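> Sequence and predicted model, in that order:
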Amino acid sequence: MSDKTKRWIKAAGIRAAKTMAQTAVAMLPTAATITAVDWRTVVGTAALAGVASILTSLAGLPELDGTA
């Protein structure tokens, strides 16, 4: 695996993880209490956001622009 591919996988993974965390946190206030949170929905939505992030990263990652 080339160094460029490794850098892309790392950058895309970090971006996807951040997106998933942000999505999960954004969904929590929709429940009145922590016990009322529909965790399956939160996890599913966060996972979908992560997939969307990876697909978006295929178009390019600004973090990697200008690097060798």
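Sure, I can see it. No experiment lies behind these values; they were computed from the predicted model shown.
> alpha carbons only for contacts and neighbour counts from here, please
Will do.
> list the contacts for the spatially most central residue of the chain?
Residue closest to the mean C-alpha point of the chain, counted by Cα atoms, centre = their mean, is residue 16 at 2.4 Å. Applying Cα atoms under 8 Å, 6 or more residues apart in numbering to residue 16 gives the contacts 49-51, 53-54.
> try it against this one:
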Amino acid sequence: MFKNCVFKVSVDTKKWAKKAAVRAIKTVAQTAVATIGTATALGQVDAKLVVSASVLAGILSLLTSVAGLPEVEGE
């Protein structure tokens, strides 16, 4: 379950942080696009909703990455 967990000694923390940040940024962008698209379909785009949903998605992505990232191989 925690194969490439950031807390394992064999995982490079700097490499993990870079990969987790890239993943979180992608998640934020995807959430923003989806939220804007949905709000546009409903006829009202609320900037606060878009920003808050996107930031929350980014935080959740980072927390999920703590359990391990397949891109970061342990030695």
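Cool, the structure landed. Note that the coordinates shown come from a computational prediction; the quantities given were computed from them, not determined experimentally.
> circling back to that earlier point, which one of the contacts of residue 16 of structure 1 is nearest residue 5 of structure 1?
residue 54 (13.7 Å; Cα to Cα).
> related to what we said a few turns ago, among the contacts of residue 16 of structure 1, which are in helices?
49-51, 53-54 (DSSP state H).
> With distance to residue 29 of structure 1 added, can I get the residues you listed in a markdown table?
Below are those laid out as a markdown table (distance: Cα to Cα, whole Å):
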| residue | distance to residue 29 of structure 1 |
| --- | --- |
| 49 | 18 |
| 50 | 20 |
| 51 | 23 |
| 53 | 22 |
| 54 | 26 |
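> pull the longest helix from structure 1.
Per DSSP H, structure 1 has its longest helix at helix 3-27.
> in it, what's buried?
8, 11-13, 15-20, 23-24, 27 (16 or more other Cα atoms under 10 Å).
> What lines up with the residue nearest to the centre of structure 1 in structure 2?
Counting by TM-score structural alignment, residue 16 of structure 1 corresponds to residue 24 in structure 2.
> so where is stretch 54-63 of structure 1 in structure 2?
Using TM-score structural alignment, stretch 54-63 of structure 1 corresponds to residues 62-71 of structure 2.
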